[in-house]
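Asker: When you get a sec, could you give me coordinates for this:
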Amino acid sequence: MFVAGKSLSLTGLAALSLALAGCTTVGPDFTPPATPTAQRYLSTAGAPHPSDRGPDAVKGEGPVLDWWKAFGSSELDAMVARAIENNASLEASNATLAAAREQVAAARGRELPQVDANAEAAHRQANLAAEGFDTGALPGIDATPTFDLYSVGGGVSYDLDLFGKQRRRVERAAAQAEAQYHQTQAAHLAIAGQVVNQVLLIATIRERIATAETLLDEDRRNIDLTEKRRRAGEGTLVEVLNARSQFEADRGEIPQLGQQLAEARHLLATLVGVSPAELGATDFDLAELTLPQQVPVALPSRLVHKRPDILQAEADLHAATAEIGVATANLYPDITLGATLTQASPDLFDALDPGSRGFNIFAGLTAPIFHGGTLKAEKRAAVKRAEAAAATYRQTVLDGFRQVADLLSALQNDQRSVSQQQESVDVAQRSLHLSRRSFEVGNSGVLQVLDSERLYQRAQSALVEARARQYLNVARLYVATAGGWTGDMATGDAEMMPVSDNRP
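Answerer: Modelled structure (predicted):
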């Protein structure tokens, strides 16, 4: 490092600072990716046929805040609110975001002059011979005197940032904080979606259990009928045993459904941040939920500015671009200006005396000469990381469009599935009724009744699954099109908003 001599005055340093104030910022400036021009998610050939009975996607800005309220369940709303408030993953994400914002403040602080103070009290021993004095020629002089030294002082230094290394570091930190902000948004959105999914799953399992219990009532009725026919001499013990066998088989499914219900409740408890014992009642029913008839969906050109994962990928690309600037600036010289002031004396009470004062004003220059190719390799690596970030962004956009397209197709296909399964249930129910009447009058055996029951059971279970899938895909579409979130994410609290720094 070159240090200026005594002739360099404060006025000279100030003039040098002003002369270099307009220095450049090396590296590429970030340009946001181009907005997609696509006007639809599905091709005309692949679009589903419209249906007047099921939910319909309508062009809009996307779901509003608290999108789950469209299902019309205050219990569901309360469960999502508990999760937003208490979920441990969201708490960790919020804390990580706060840390990222502090990193931006730390990076900005390094752009300013750095001022430090110091003080020291020391008991020292000097070696005059080591300093070149001929102590033998100085009789009566201690060659290794000891003394106390008290000093107080401080210093200031300022990096002129000739080529924008610090500015690029601030830009990188701001982009990383913005990426974390969008990741926190995505976490809120995901947790809300998972809570809704679990509520729908619990409602579905409860309905399947209710269906299974209704079927058990039918099985008991079959046992009663076969017993009466046997006692009347019109039936056989085989028919009775067949009826009892079907009853036991159907009854054996209920504990498994109960286990599925317990596991669904336990996961829901984890999502809302409590133990399973603290969760409370979860008596959700599909019949008490409202199926939204319209779901607002933003155009692809708007979706890229709404979906948190796409916005996070864009911010990651920004950070990677700024990193190229940091790596490029490392190839260029750097100048630091500074000054120190020290008051030192062997006597504590004289340490602040003007006669004990000393100062140093300096300008330092560092320039890379040979680093074995490290700095150039680091720049090339930064360029490749930016290319990877750009490819990741494009893939994230395509994945988002695919997910929305899948769910738009499901929106109408699910409605047709529900309609067809309802028809299947109606036919199976009528077949079961006729089979039982035929058995009661002796025109058929119990096996025909049992076969009809199994068909009815399968049809009823398939209808429950189709209805649940319809609710679930609507919820997924809300999430895929960037449904709103609550708390700081919804209110735009200044402490949670992204930090942007696009200075050149």
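Asker: CA atoms for contacts and neighbours, from now on please.
Answerer: OK.
Asker: tally of neighbours for residue 187?
Answerer: Neighbour count of residue 187, defined by other C-alpha atoms under 10 Å: 20.
Asker: Spatially, which residue comes closest to it, not counting chain neighbours?
Answerer: residue 90 (6.5 Å; C-alpha to C-alpha, 6 or more residues apart in numbering).
Asker: burial of that neighbour, as a residue count?
Answerer: Neighbours of residue 90 (other C-alpha under 10 Å): 22.
Asker: just checking, it is part of a helix?
Answerer: Yes: according to DSSP: H, G, I helix; E, B strand; the rest coil, the state of residue 90 is that of a helix.
Asker: Do I have it right that it meets residue 96?
Answerer: No: using C-alpha atoms under 8 Å as the test, residue 90 is too far from residue 96 to be in contact (9.7 Å).
Asker: let's see this one next to it:
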Amino acid sequence: MSSKGGAAVLGLLLAVLLSGCAVGPDFAAPDAPLGAGYAVGKPANVTQSAAIAGGGAQRLIHGRDIPGEWWRLFRSKQISALVAEAVNNHPNIAAAEAALRQARETTEADVGSFFPSATLSQSVARTQMTTAQFGGFSQSSSSSGSSSGGTALLYTLHNSNVAVSFTPDVFGKTARTVEGDVAAAEYQRFQLEATYLALAANVVTAAIADSSYASQIKVTRVLIADYQKQLDILQKRFELGAVSAADVVSEKALVAQAQATLPPLEKARAQTRNQLMAYLGRFPNDDKGEAIDIEHLHLPRDLPLSLPSNLVRQRPDVLSAEAQLHQASANVGVATANMLPQLTLTGSGGSQAPNFSQLFLPQTSVYNLATQLSGQAFDAGRLFHQREAKLAALEQSEAQYRATVISAFQNVANALQAIKHDAETLRAQVAAERAAAESLDISQAQYTAGSTTYTTVLNAEQTLLSARINRVQAQAARFSDTAALMQALGGGWWNRIDETPASLPKPTDLISTLPIAAAIRAEAEERSRAR
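Answerer: Below is the predicted model:
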């Protein structure tokens, strides 16, 4: 085939491809829901404060962006180290990264369907046949011998051939397939971000919970020691006849009750430590004892609060649901294209000669061009119902997307309510602890003066124990609420230096941009340089 003829055929193939149209719905990203908000009315911008570590007032800054490494707002090197270790070691991160690579490689593989496929073959055949099978064969290209059935003809045939096959994307089946692949890759991309965000938030909250349990255990032990001192005093006074045996027994019961609260706290802390080790990618016996102290944590004063219209573009779970919706839309286009005829262009060219030296002579060249148009004549409605199934799947994805958006707003609203009310709770618990301590001092003085019963002292001691435990829990809640808000708002992954690479080129541009594979490779090289 001449070079001019080859160029003409290639031009025809490209023209057929570019003239194609993609059937099925054209996807458009859903807009943010109109009128959506985080609360009825305008939420309070400043929380209450308490004169204790972790009790400072927090202010909501509407529209402020979220830092990529939001956990650094706590100003704890230990928390930052734990998050970094978890991200580097946890298998879920590695699995999500592998899933993303798989999805992108699948996309690049399917992009190859936009181009012709060519197969090169080279063969040499040695054949014997009789003149009865093939009369008139030229003796110049064969050697003869005798056989009982007549003259035997032996000849060698060299065959060099290039076969080209191309299926133009007339109705956009390939474009929609690649569009669905790109959406699937986007889904995996945001699943990776969701995994990263959830892991970081879980590490932070687990470290805070561990510190809370440690503080509760410490407070309980201090009070048990105080109760034990009081019991020793009562025991001596009982020996002197100054108090009754009932008072001593009551104090012993209080000490025993306080001691009974320690094992559940120690169990809870041990299980929290085990969970933290799992987040870090360690086994329980690899616990090195790293811990944080709530008293030394910094409670961020200013908290970012994204605008409701931006939330759907920030949350990885919402963006994942959007990618699934996009893939479902593309699948409808693929199912529609399957119902339409398919055009296939094939061609082959090469040469055949009795020896290798003649293989490339002009007179030995052969070629073949063919066009095939095929379509389903009867399938008992199979393709129709497959398309209807894809339409139903699209409706399902739309409903699931809306549900995800509603849950996203609910998460933010819950975090805002927690920040507000837990600040009020801590303020009240600090006041309750102080009142309980004063009440105990007064009741002990009254009991010593003989103006009250020891039951009053016992009640005051029990109240103080509960008040201190509740105060420690309320302290931890302030930090956990901050982490929950950052997670609910999307975690600022778009501001992280090691942000997951951007998506592949949009499939809507593929029909008019044939060198898509080169674009994908360029994107991958840019991603490598960025890392």
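Asker: Can you show me the helices along the stretch 401-504 of structure 1?
Answerer: Secondary structure of the stretch 401-504 of structure 1 by DSSP state H, counting those that start in this stretch: the helices cover 446-480, 488-491.
Asker: quick one, longest strand in structure 1?
Answerer: strand 146-159 (DSSP state E).
Asker: what's that one in contact with?
Answerer: For strand 146-159 of structure 1, the surrounding residues in contact (C-alpha atoms under 8 Å, 6 or more residues apart in numbering) are 111-126, 334-348, 351.
Asker: Just give the number of residues close to residue 498 of structure 2.
Answerer: 11.
Asker: What distance do you get for it to residue 68 of structure 2?
Answerer: 9 Å (C-alpha to C-alpha, to the nearest Å).
Asker: Then residue 230 of structure 2?
Answerer: 52 Å.
Asker: Determine which stretch of the helices of the stretch 401-504 of structure 1 is the most buried.
Answerer: Comparing the helices of the stretch 401-504 of structure 1 by mean neighbour count (mean count of other C-alpha atoms under 10 Å), helix 446-480 comes out on top with a mean of 21.
Asker: Run through the neighbouring helices and strands of it.
Answerer: Judged by 3 or more C-alpha pairs under 8 Å, 6 or more residues apart in numbering; DSSP states H and E, the packing partners of helix 446-480 of structure 1 are helix 165-231, helix 237-251, strand 294-297, helix 374-440.
Asker: out of those, nearest to residue 268 of structure 1?
Answerer: helix 165-231 (6.1 Å; C-alpha to C-alpha).
Asker: in the stretch 251-400 of structure 1, which spans are strands?
Answerer: Applying DSSP state E, counting those that start in this stretch to the stretch 251-400 of structure 1 gives strands spanning 294-297, 334-345, 357-366.
Asker: Let me see the contact set for the equivalent of residue 195 of structure 2 over in structure 1.
Answerer: The alignment partner of residue 195 of structure 2 in structure 1, by TM-score structural alignment, is residue 187. Residues near residue 187 of structure 1 by C-alpha under 8 Å, 6+ apart: 89-90, 93.
Asker: picking that back up, same list (the helices of the stretch 401-504 of structure 1) but as CSV, adding distance to residue 141 of structure 1.
Answerer: Shown next, in CSV, are these (distance: least, C-alpha to C-alpha, whole Å):
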stretch, distance to residue 141 of structure 1
helix 446-480, 86
helix 488-491, 74
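Asker: who touches residue 363 of structure 1 in this structure?
Answerer: Counted by C-alpha under 8 Å, 6+ apart, residue 363 of structure 1 has contacts 2-4, 13, 335-338.
Asker: distance of it from residue 116 of structure 1?
Answerer: Applying C-alpha to C-alpha to residue 363 of structure 1 and residue 116 of structure 1 gives a distance of 17 Å.
Asker: same check, this time on residue 396 of structure 1
Answerer: 46 Å.
Asker: More neighbours: which of the two?
Answerer: Higher neighbour count among residue 396 of structure 1 and residue 116: residue 396, with 19 against 11, using other C-alpha under 10 Å.
Asker: The more buried one matches what in structure 2?
Answerer: Residue correspondence to structure 2 (TM-score structural alignment): residue 396 of structure 1 is matched to residue 404.
Asker: Quick one: residues contacting that match.
Answerer: Here residue 404 of structure 2 is in contact with 317-318, 321 (C-alpha under 8 Å, 6+ apart).
Asker: before we move on, back to that, now do the longest strand of structure 1 against helix 165-231, angle only.
Answerer: 80 degrees (axes from the mean of the first three to the mean of the last three C-alpha atoms, to 10 degrees).
Asker: Mind listing what's buried along strand 146-159 of structure 1?
Answerer: Neighbour counts over strand 146-159 of structure 1 (16 or more other C-alpha atoms under 10 Å) mark 149-153, 155, 157-159 as buried.
Asker: Stretch 324-340 of structure 2 too?
Answerer: Buried-residue list, stretch 324-340 of structure 2, by 16+ other C-alpha under 10 Å: 324-340.
Asker: for stretch 27-40 of structure 2, same thing?
Answerer: 37-38.
Asker: Next, the distance between the ends of that stretch.
Answerer: Terminal-residue distance, stretch 27-40 of structure 2 (C-alpha to C-alpha): 33 Å.
Asker: same question, stretch 496-504 of structure 1
Answerer: Termini of stretch 496-504 of structure 1 sit 25 Å apart (C-alpha to C-alpha).
Asker: and what of stretch 309-317 of structure 2?
Answerer: End residues of stretch 309-317 of structure 2 are separated by 16 Å (C-alpha to C-alpha).
Asker: That one corresponds to what range in structure 1?
Answerer: So stretch 309-317 of structure 2 sits over residues 301-309 in structure 1, by TM-score structural alignment.
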